[in-house]
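Engineer: test case, fold it:
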Amino acid sequence: MKIATVLGARPQFIKAAPVSRVLRKQYTEVLIHTGQHYDPNMSAIFFEELNIPTPDYYLGVGSGSHGKQTGEMLMKIEEIVMQEKPDYVLVYGDTNSTLAGALVAAKLHIPVIHVEAGLRSFNKQMPEEINRIMTDHVSELLFCPTETAVENLRKENITRNVWNVGDVMYDAILYNKELAQRQSTILADLSLAEQSYYLITIHRAENTDDPDKLKAILAAFRDIDGTKVWPIHPRTRHKLEEYGLDASAIPGLRLIDPVGYLDMLRLESGAKKIITDSGGVQKEAYFLRVPCVTVREQTEWVETLEGGANILTGTDREKIVAAVHKEVAPVYVDVFGDGHAAEKIVAAIGQR
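Structural biologist: The predicted structure follows:
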């Protein structure tokens, strides 16, 4: 059996690592990297650290408008898939790479495997929400990370070939967190002590494409006491420059370049709280038992909200500051599987 895997963004590299490790023991995998994330710190270092095989194809699509980026992916992926003739096309998550891979396969009548199916924020202003919905509705095999995701699909009348296998990012955390503890020197490099800083990640289009929202977020950072470490996404850095906003002038805020997966895990596990708009970072915070403040109005990871582990604030300055300064004693529940999602996915594919 031959499976073509399409990926292109940091969270997908993390998800693909445990699945590819198991998949390649039994089947042939053709890896197609769209180049959606092309900065070395957002791409190449992840392949190296996570021991992901070198992509068979690198499309170099890069950034651009949703239409331009997705359209270029569609053309290039279609050409490869027609040449390779895989039995399945496997996609992860909710990026433009996800949608492009799924649409190409569906139109060529090749079954689509969607890992991380069934997630819903119920906000169609988010491009990721559109990508999720469309991908789920053309997929043949749907692997969900939680029972909530299974229920979301059921409400959309998708019940065939749906499995709750747990979260592959949990697989990755369990596999790599001790390695990060041993190998990463990021805290020493930045002269940071455990629990002495807040970790920030902000990159969502809904926040960065709106100058008023980005200004409000920066205003909140100005009002948060203490050290704040921000590995800044290239797109976010560009938006700050475009709007003439100087984040470097905020007291206690340390802007650093994007970091690799092991360094990011170490920064996350050592933080006293994480401030993010990333879906993946919300989960990583939950898995690492670090309180999280999510700068969005909704989250697809509703399970993280229970027990106070994650607080939604939107971009309201006062809400962000209050949530960050609030003393919390979160309750964590094991709702993301047992760390063996990859094995369950490959076993289910083998039963087809």
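Engineer: when you work out contacts or count neighbours from here on, use the C-alpha atoms and nothing else.
Structural biologist: OK.
Engineer: so how far is residue 90 from the nearest residue in space to residue 130 that is not next to it in sequence?
Structural biologist: Nearest non-adjacent residue to residue 130, counting by C-alpha to C-alpha, 6 or more residues apart in numbering: residue 124, 6.2 Å away. Note on residue 124: its distance to residue 90, by C-alpha to C-alpha, to the nearest Å, is 24 Å.
Engineer: of these two, which one has the most company?
Structural biologist: residue 90 (26 against 12; other C-alpha atoms under 10 Å).
Engineer: confirm that one sits in a helix?
Structural biologist: No: with DSSP: H, G, I helix; E, B strand; the rest coil as the criterion, residue 90 is strand rather than part of a helix.
Engineer: please give me the structure for this one as well, since I'd like to look at both together:
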Amino acid sequence: MPKFTIVAGARPNFMKIAPIIHAFQRQKKAGIEVGYRLVHTGQHYDKKMSGDFFEQLSIPEPDANLGGGGGTQAEQTAAIMVAFEKELMENRPNLVIVVGDVTSTLACSIAAKKLQIDVAHVEGGIRSGDLSMPEEINRMVTDSITDHFFTTSEIANVNLRKAGVPEERIHFVGNTMIDTLMAQLPNFRKPQGEMFNHLRPGNYFVMTMHRPANVDQEHSLKAMIDAILEGIGGLSIVFPVHPRTAKNLQNLGINAANLLLCEPLGYLEFNYLVKNAKGVITDSGGVTEETSVMDVPCITLRDNTERPETTLLGTNELVGTDPKKLKPYLDKIMKGEWKHYQGIPFWDGKTADRIVDTLIKTYS
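Structural biologist: This next block holds a predicted model:
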């Protein structure tokens, strides 16, 4: 019987592993002999960042929690590697499945390969070309030692071929985040709280910003927020905000009545707001995938993206980090002149089944 270990650690991972676990569960119900363990590295360890996701996405409690949160990136990587090596020595699988591009992805790939255990990378081949992003280093190192690449786009396939990866190791399957989105769409729910009561569909914006380049430089943060508030014509903008960023905003004296700051939201609540928003302003890669499939206008405050398919076939526009460039894009959204989603191949809600089918055939 083939045995697989599925790794998750940070908030973006949970949306990506949920459909894979559900696909394994379906195989077992169908009488296929397969074993899997879910290992939570503990990279994100507070309730809002991980606990809610297990409940909302129907993910079973992990078989192991490595408690690898906190510290610098190097300390976190080392703690996860040490704990995951021990986990693998006690419960050796045929293959380790890692997803995305977080610290856990890198650390667990290295630990597995040093024990001569195969690695499958879900979202392999993604590149931004920006080595100032820790995620780009995580992607490059993970892909350099991966055995099976499960890719989200033809662009990722091309990146891998250019790196010399043999065709038989590249599996173009689609996007498991979209599996989760499609499965959970009927369950989206309005967040509770007075600030959300007056929001009407198509009459507010949603913003997420977390990259240090955008939130840690107080002068540029103020300039960006001012440009956004000026461009949205008095509409409300919901900003689920990290405590550090909230403090920066407070220090800057930014206190507009239509800037609605809230704590990070659960998956169902956040995507309810996104689905019904007039537009989204973000510096996150994953949000651009969800806005595209839900056909919601999306502005990305970055100079590059590891998901160019969202700009080519989706609703995403790469605007950069200069606040002066924002106005024409916001004007387009306000006038209802934004481009629409054209459909991205295999982003159809069936990606996880394709992944699990491939793994069971390969390792049975």
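Engineer: residues contacting stretch 240-256 of structure 2, please?
Structural biologist: The contact list for stretch 240-256 of structure 2 (C-alpha atoms under 8 Å, 6 or more residues apart in numbering) reads 207-210, 215-216, 218, 222, 261-265.
Engineer: let's see that with 6 Å instead.
Structural biologist: The contact list for stretch 240-256 of structure 2, computed with C-alpha atoms under 6 Å, 6 or more residues apart in numbering, reads 261-264.
Engineer: cool, stretch 276-295 of structure 1 as well?
Structural biologist: By C-alpha under 6 Å, 6+ apart, stretch 276-295 of structure 1 touches 200-202, 269, 273-275, 309-315.
Engineer: span of stretch 49-60 of structure 1 from start to end?
Structural biologist: Start and end residues of stretch 49-60 of structure 1 are separated by 21 Å (C-alpha to C-alpha).
Engineer: burial measure for the counterpart of residue 295 of structure 1 in structure 2, as a count.
Structural biologist: Aligned counterpart of residue 295 of structure 1 in structure 2: residue 301 (TM-score structural alignment). When neighbours are defined as other C-alpha under 10 Å, residue 301 of structure 2 has 25 of them.
Engineer: ranges for the helices of the stretch 151-300 of structure 2?
Structural biologist: Applying DSSP state H, counting those that start in this stretch to the stretch 151-300 of structure 2 gives helices spanning 154-162, 176-184, 194-197, 212-215, 218-231, 243-251, 267-275, 285-293.
Engineer: what's the closest of those helices to residue 12 of structure 2?
Structural biologist: Closest to residue 12 of structure 2 of these is helix 285-293 (C-alpha to C-alpha; 7.6 Å).
Engineer: how far apart are that closest one and its match in structure 1?
Structural biologist: By mean C-alpha distance after the TM-score superposition for structure 1, the fitted helix 285-293 of structure 2 averages 0.6 Å away from its aligned residues in structure 1.
Engineer: got the angle between that helix and helix 267-275?
Structural biologist: Here the directions of helix 285-293 of structure 2 and helix 267-275 differ by 60 degrees (axes from the mean of the first three to the mean of the last three C-alpha atoms, to 10 degrees).
Engineer: now helix 285-293 of structure 2, how far from the chain's geometric center?
Structural biologist: 9 Å (C-alpha atoms, centre = their mean, to the nearest Å).
Engineer: ditto for stretch 272-281 of structure 2
Structural biologist: Put simply, stretch 272-281 of structure 2 sits 17 Å off its chain's centre (C-alpha atoms, centre = their mean).
Engineer: whereabouts in structure 1 does it align?
Structural biologist: Under TM-score structural alignment, the match for stretch 272-281 of structure 2 is residues 266-275.
Engineer: gap between the two ends of that stretch?
Structural biologist: One end of stretch 266-275 of structure 1 to the other measures 15 Å (C-alpha to C-alpha).
Engineer: got the contact list for it?
Structural biologist: For stretch 266-275 of structure 1, contacts defined as C-alpha under 6 Å, 6+ apart pick out 180, 194-195, 197-200, 288, 290-294.
Engineer: among the helices of the stretch 151-300 of structure 2, which is nearest residue 16 of structure 2?
Structural biologist: Closest to residue 16 of structure 2 of the helices of the stretch 151-300 of structure 2 is helix 176-184 (C-alpha to C-alpha; 5.0 Å).
Engineer: so that closest one versus helix 285-293, what angle?
Structural biologist: Going by the same axes, to 10 degrees, helix 176-184 of structure 2 makes 50 degrees with helix 285-293.
Engineer: what about the counterpart of residue 330 of structure 1 in structure 2, neighbour count?
Structural biologist: In structure 2, residue 330 of structure 1 lines up with residue 339, judged by TM-score structural alignment. As a burial measure, residue 339 of structure 2 scores 18 neighbours (other C-alpha under 10 Å).
Engineer: and residue 339 of structure 2, how far is that from residue 261 of structure 2?
Structural biologist: 28 Å.
Engineer: for structure 1, just list every one of the strands.
Structural biologist: Under the criterion DSSP state E, strands of structure 1 are mapped to 2-7, 28-33, 57-58, 88-92, 112-115, 141-144, 162-164, 197-201, 227-231, 253-256, 273-276, 292-294, 310-312.
Engineer: got these as JSON lines, with distance to residue 320 of structure 1 columns?
Structural biologist: What follows is the strands of structure 1, written out as JSON lines (distance: least, C-alpha to C-alpha, whole Å):
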{"stretch": "strand 2-7", "distance to residue 320 of structure 1": "32"}
{"stretch": "strand 28-33", "distance to residue 320 of structure 1": "36"}
{"stretch": "strand 57-58", "distance to residue 320 of structure 1": "39"}
{"stretch": "strand 88-92", "distance to residue 320 of structure 1": "30"}
{"stretch": "strand 112-115", "distance to residue 320 of structure 1": "32"}
{"stretch": "strand 141-144", "distance to residue 320 of structure 1": "30"}
{"stretch": "strand 162-164", "distance to residue 320 of structure 1": "33"}
{"stretch": "strand 197-201", "distance to residue 320 of structure 1": "12"}
{"stretch": "strand 227-231", "distance to residue 320 of structure 1": "14"}
{"stretch": "strand 253-256", "distance to residue 320 of structure 1": "15"}
{"stretch": "strand 273-276", "distance to residue 320 of structure 1": "9"}
{"stretch": "strand 292-294", "distance to residue 320 of structure 1": "7"}
{"stretch": "strand 310-312", "distance to residue 320 of structure 1": "8"}
